[in-house]
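Q: the sequence and its predicted three-dimensional model are supplied below.
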Amino acid sequence: MIRTATPADVPLIHTLVRELAAYEKAADEVKATEEQLREALFGERPAAFAHLAQDDESGEVVGFCLWFLTFSTWRGACGIYLEDLYVRPEARGAGHGKALLAELARICVESGYERLEWAVLNWNEPSINFYKSLGARPQDEWTVYRLADDALTALGSPRP
């Protein structure tokens, strides 16, 4: 079962984010607090949205996805960017990841959004194979660039 996250789910979402970071070998890079997630997901102007995957039998939350809207000038339409998709290891292979992606695809179709996009680490072969099995294709002609930390501050700071 897939359901929309509620404010009461924020502590669990924070835990799942930390589990995902550990899986991606970057646990020490998580800086987000529960309060930041609460504000981003449920504040006055939400910046992101989240869905949870629950086990049909136990009702236990076994995964989540967190996403936000994008806009394509070429298509003239919004899309969804999937920031995080994570299913706990003991629940993998039971269809939860596919159900989360299907929910986002449903939102795209119903809302007239024309893209559902995400990034995957190059070493994550199980996920890459899973995504390809759904018909997703890598965008090999594009390279993602990121400004963060000192580089972002240096570029964004006022000049004397």
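A: Nice, I can see it.

Q: from here on, contacts and neighbour counts on C-alpha atoms
A: OK.

Q: give me the neighbour count for E117.
A: 16 (other Cα atoms under 10 Å).

Q: S133 now?
A: Using other Cα under 10 Å as the criterion, the residues surrounding S133 number 10.

Q: cool, L85 as well?
A: 21.

Q: SS state for it?
A: Here L85 is strand, with the state taken from DSSP: H, G, I helix; E, B strand; the rest coil.

Q: putting a second one here so we can go through both:
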Amino acid sequence: MKKITTRLATMDDIDQLAVMFDAYREFYELAPDLALSRQFILDRMLGCESVLILAVDEEGVAAGFCQLYPTFCSLAAAPIYALYDLYVRPEARKLGAGRALLLAAEAHAMRNGAVRLDLTTAKTNLAAQSLYQALGWQRDDIFFAYSKTLAA
């Protein structure tokens, strides 16, 4: 089994992050658009708007990534992170990359004073749900999530 490690992504990782981000978008049935994916990741990094964590194997090959957005919880009156994107390359699945990314996200959030991590996932993504539950995440059965598209 390959050993997976995690680290904060840098500008040197943009191209491999863009490829994975594009594949992540395709997983959610969006058309491939590598240029859009690259620009989106680049903009987030340049604006210091998100935290990107990269999972790599012992040969330095990217296995996956997660993207966290810092925000706040008004009720807790404290900072939190939204774990919005989590993707593991198909060939790296079952190697512990998803688990490593979630644990790295948790450690990063704690180091930065966050009191909670939030995420949403597709109802059909049972493998991910199983991992979240195994790591102590609790599914919200009280609140409904709503969204409204403002621009096409």
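A: Received, thanks. Just so we're clear, the structure is a prediction, and the values are computed from it rather than from any experiment.

Q: distance of G63 of the first structure from Y131 of the first structure?
A: Separation of G63 of the first structure from Y131 of the first structure (Cα to Cα, to the nearest Å): 16 Å.

Q: between those two, which one's more packed in?
A: More crowded of G63 of the first structure and Y131, by other Cα under 10 Å: G63, with 26 against 17.

Q: quick one, what contacts that one?
A: 16, 52-54, 85-88, 96-97 (Cα atoms under 8 Å, 6 or more residues apart in numbering).

Q: may I ask which helix or strand encompasses F21 of the second structure?
A: Here F21 of the second structure sits within helix 14-27, counting by DSSP states H and E.

Q: and that helix, which stretch of the first structure?
A: Helix 14-27 of the second structure corresponds to residues 10-23 in the first structure, going by TM-score structural alignment.

Q: so which bits of that stretch are buried?
A: Across stretch 10-23 of the first structure, burial judged by 16 or more other Cα atoms under 10 Å covers 10, 12-14, 16-21.

Q: with the second structure overlaid, how far apart is that stretch on average?
A: Here stretch 10-23 of the first structure, set against the second structure after superposition, deviates by a mean of 1.5 Å using mean Cα distance after the TM-score superposition for the first structure.

Q: what about L68 of the second structure, neighbour count?
A: Using other Cα under 10 Å, the number of residues around L68 of the second structure comes to 23.

Q: same deal with the one 4 residues further on?
A: The tally of other residues near F72 of the second structure (other Cα under 10 Å) stands at 16.

Q: nearest residue to it other than its sequence neighbours?
A: The shortest distance from F72 of the second structure to any non-neighbouring residue, by Cα to Cα, 6 or more residues apart in numbering, is to P79 (4.2 Å).

Q: next one: I4 of the second structure
A: D57 (4.5 Å).

Q: OK, contacts around the aligned residue in the first structure for the one you found?
A: D57 of the second structure maps onto D55 in the first structure, with residues paired by TM-score structural alignment. D55 of the first structure is in contact with 1, 61-62, counting by Cα under 8 Å, 6+ apart.

Q: who's in contact with the residue most central in space within the second structure?
A: The residue lying closest to the centre of the second structure (Cα atoms, centre = their mean) is C66, at 2.5 Å. Contacts for C66 of the second structure were tallied using Cα under 8 Å, 6+ apart; they are 52-54, 83-87, 101-102, 105.
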